[in-house]
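In: only geometry, no sequence info:
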């Protein structure tokens, strides 16, 4: 992108090299995996609707079965969209760099983004991208799904449907709750209003070192109290979305996935990270916090549904004011008292 503060071409190129190709499969196997994942995504729409009561039209967002490079490209595009208001605010405050400064800075940032995407591209099984116009898109990363089902020795048919149930739940969340996309965008814009280049750099190395030692992650290390307040709101939303999807996939699972209990047990163990380096990288980029969102969000959803039922729980989707705060995620009764 001309005059971009991030070299997105470099980010995609480097990220793809870091990610690698994934497991070796024949052309026939690859075609079969793609066909099965597409069919599972379509099948999941009705299963999610029946379990949650959320109405979302079928095929309102495209389903893309991608390789790792395709996931890197899609997320580079998404980052460019999400970061646009942040870059605009920084440009207003500090002015846009030009010439050599822009070239060097954009390549450094592109390399950083590329390394991050490359690491994640080997981990992510699926993702709903709500920022892809007009209604988002569902990404299923075929080589990673095959890799994990082999690694965990799961039944491939069961595992693929299980993954699709989780990701399709996210598609339903954003298409049945159309204000959710704009709400997240507004939070990102609010965060961009707080951004200051000098503030990001001042003391940054010290806070990053603290994060590496285990005292938080990079998102926390580079945030002011005002930014943390916004991040807490975003954390509440993301915990709800991820926990809700986990509850749906496990709630629907026993009826259509015979080995769901075994899959969940093995998958939860894998989420803890494999080796020391993997755990360190997860902590630094906030994946530990992401795993906590799945866990805490699922506990919240189950607690509320057990108390008031799914129909009453669905009040959470009526308006932004009904979304749980980060504190309420760990105190479901407080949310019930406030909203219901």
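Out: Nice, thanks for sending it over. Just so we're clear, the structure is a prediction, and the values are computed from it rather than from any experiment. Numbers count the residues shown, from 1 in each chain.
In: going by C-alpha atoms from here, please, whenever you check contacts or count neighbours.
Out: OK.
In: list the contacts of stretch 318-332.
Out: By CA atoms under 8 Å, 6 or more residues apart in numbering, the residues outside stretch 318-332 that reach it are 177, 179-180, 183, 232-233, 235-237, 239-240, 296-297, 300, 303-304, 315-317, 334-335, 339.
In: and what of stretch 127-141?
Out: So stretch 127-141 is in contact with 37, 60-68, 71, 78, 81-82, 124-126, 164, 167-168, 170-171, 174-175, 181, going by CA under 8 Å, 6+ apart.
In: for residue 64, helix, strand, or coil?
Out: Secondary structure state of residue 64, per DSSP: H, G, I helix; E, B strand; the rest coil, is strand.
In: hmm, back to that, out of the contacts of stretch 318-332, which are buried?
Out: 177, 180, 233, 235-237, 239-240, 296-297, 300, 303-304, 316-317, 335 (16 or more other CA atoms under 10 Å).
In: among the residues you listed, name the ones in helices.
Out: 180, 233, 235-237, 239-240, 296-297, 300, 303-304, 335 (DSSP state H).
In: need the max-distance pair from the buried ones among the contacts of stretch 318-332.
Out: Comparing every pair within the buried ones among the contacts of stretch 318-332 by CA to CA identifies 180 and 303 as the most remote, at 22.6 Å.
In: name the element residue 138 belongs to?
Out: In this structure, residue 138 is located in strand 137-141 according to DSSP states H and E.
In: next SSE downstream of that strand?
Out: Following strand 137-141 in sequence, per DSSP H and E, is helix 142-151.
In: tell me which strands and helices that following helix is in contact with?
Out: helix 156-176 (3 or more CA pairs under 8 Å, 6 or more residues apart in numbering; DSSP states H and E).
In: name the residues of the helix it packs on that come out as buried.
Out: For helix 156-176, using 16+ other CA under 10 Å, the buried residues are 156, 158-176.
In: who touches the nearest residue to residue 240 once chain neighbours are set aside in this structure?
Out: In space, residue 240 comes closest to residue 297 once its chain neighbours are excluded; the distance is 5.0 Å by CA to CA, 6 or more residues apart in numbering. The contact partners of residue 297, by CA under 8 Å, 6+ apart, come to 239-244, 329.
In: any idea how far residue 291 is from residue 297?
Out: 10 Å (CA to CA, to the nearest Å).
In: check residue 197 too.
Out: 29 Å.
In: take the one below as the second:
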């Protein structure tokens, strides 16, 4: 009989937040004035981005605009650990204090590594006391990237907000999305009913196919390994989350480019330099960590998802594209992300 202890209850999430905050690298050197200016401009930009995003997406209507929370890296880590606790059904007290501290430290270390690369994030699971989620903007990272790219700070801050506000509109206009994600995450983090023999057999098959060159680049990497040790329901849940993530990120990138020219004067320069930054070669250790954490898979989501949204909107317009947000049945299937016409034929 499978254990009833979930992943969420096996982690000391408060400790994860503390460890992550302690390990986080300091942000770029900046005066108090620069930091204060960045915080104020990001707050204003998040509000300013809402109207053009709603106009382009045809979603959101006249719903009130919630304030964004502008945080440093430590603030993002604590918010992320709290959100992960909610997503995985965790509690304030882990089931085993000792192992909870160990897994908490591991989780905190991962969050610390990620924290230096996050510009912003919409968290639909944040416990804010209302039904709405929380839009987080990480101002030290925004300052660091705009300096690296040598672009207008005001333009870049608004450009970042266009992407993150699109995520807020996606979830606030379609409340079922958060529940769909939560259900898939619940399956993904549940104890598998498969016995060890079945898992070992799938893993051996994965290794054999990888050595024989029978697997594509995505299937041979960390995602392929994950599928090898998962039960069939977990594999389905993983595919659901990957497809949804690809759609959400691609849609946000599409909206950024559609809105950008009208409100961000230097949008083309920002886009070109930002894409070059995404594609630059990383040191070996960095590449390994990125692979293990799925960072490169995330970047692939932007490219593939935007191509899907661009194609469908170009063919049928934004209003008909928005059929995608109707229910889980109208979300694209994995093969439809690669071939948008198949989604059009099936759904529209």
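Out: Good, I have the coordinates. Everything numeric in this text was worked out from a predicted model, so none of it was measured.
In: give me the TM-score for these two chains.
Out: Overlay of the two chains. TM-score (TM-score structural alignment, normalised by the length of structure 1): 0.87; 322 aligned residues with a CA RMSD of 2.8 Å.
In: just the ones in helices among the buried ones among the contacts of stretch 318-332 of structure 1 now: which is nearest residue 91 of structure 1?
Out: Using CA to CA, those come closest to residue 91 of structure 1 at residue 233, 25.6 Å.
In: which position in structure 2 pairs with that closest one?
Out: If you follow residue 233 of structure 1 across to structure 2 using TM-score structural alignment, you land on residue 240.
In: dump the residue contacts of the nearest residue to that match once chain neighbours are set aside.
Out: Closest residue in space to residue 240 of structure 2, ignoring its immediate chain neighbours: residue 184 at 7.0 Å, by CA to CA, 6+ apart. By CA under 8 Å, 6+ apart, the contact set of residue 184 of structure 2 is 237-238, 240-241.
In: what is the neighbour count of residue 43 of structure 1?
Out: 16 (other CA atoms under 10 Å).
In: show me what it lines up with in structure 2.
Out: Match for residue 43 of structure 1 (TM-score structural alignment): residue 48.
In: so how far is residue 26 of structure 2 from that match?
Out: In terms of CA to CA, residue 48 of structure 2 sits 29 Å off from residue 26 of structure 2.
In: gap between residue 288 of structure 2 and residue 335 of structure 2?
Out: Noted for residue 288 of structure 2: a distance of 28 Å to residue 335 of structure 2, by CA to CA.
In: and what of residue 249 of structure 2?
Out: 17 Å.
In: who's more crowded, the two?
Out: Using other CA under 10 Å, the more surrounded residue of residue 249 of structure 2 and residue 335 is residue 249, with 25 against 11.
In: and that one? What does it align with in structure 1?
Out: Residue correspondence to structure 1 (TM-score structural alignment): residue 249 of structure 2 is matched to residue 242.
In: and for residue 125 of structure 2?
Out: Using TM-score structural alignment, the partner of residue 125 of structure 2 in structure 1 is residue 131.
In: before we move on, what SS does that match have?
Out: Per three-state DSSP, residue 131 of structure 1 ends up coil.
In: same check, this time on residue 118 of structure 1
Out: Applying three-state DSSP: residue 118 of structure 1 is helix.
In: that one: what's it in contact with?
Out: 14-19, 72.
In: which PyMOL command selects the buried ones in those residues?
Out: In PyMOL, a selection of the buried entries from the contacts of residue 118 of structure 1 looks like this (16+ other CA under 10 Å):
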select buried, resi 14+15+16+18+19+72
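In: which ones among the contacts of residue 118 of structure 1 map onto helices?
Out: Per DSSP H, the subset of the contacts of residue 118 of structure 1 in helices is 14-19, 72.
In: just the closest of those to residue 26 of structure 1, please.
Out: residue 19 (19.6 Å).
In: which residue is nearest the middle of structure 2?
Out: Residue closest to the average C-alpha location in structure 2 (CA atoms, centre = their mean): residue 245, at 6.6 Å.
In: is it true that residue 172 of structure 2 touches residue 60?
Out: Yes: contact criterion CA atoms under 8 Å: residue 172 of structure 2 and residue 60 qualify, at 7.2 Å.
In: counterpart of residue 268 of structure 2 in structure 1?
Out: In structure 1, residue 268 of structure 2 lands on residue 261 (TM-score structural alignment).
In: beyond the helix or strand hosting residue 256 of structure 2, next helix or strand please.
Out: Using DSSP H and E, residue 256 of structure 2 sits in helix 232-263. Following helix 232-263 of structure 2 in sequence order, the next helix or strand is helix 267-279 (DSSP H and E).
In: which neighbouring elements make contact with that following helix?
Out: With contacts defined as 3+ CA pairs under 8 Å, 6+ apart, the packing partners of helix 267-279 of structure 2 are helix 139-149, helix 153-173, helix 232-263.
In: the first one relative to helix 267-279, how many degrees between them?
Out: Just to be clear, that refers to helix 139-149 of structure 2. 100 degrees (axes from the mean of the first three to the mean of the last three CA atoms, to 10 degrees).
In: next: the longest one.
Out: Per the same axes, to 10 degrees, the angle that helix 232-263 of structure 2 makes with helix 267-279 is 150 degrees.
In: so how much does helix 232-263 of structure 2 differ from structure 1 once superposed?
Out: Taking mean CA distance after the TM-score superposition for structure 1, the mean distance separating helix 232-263 of structure 2 from the aligned residues in structure 1 is 1.1 Å.
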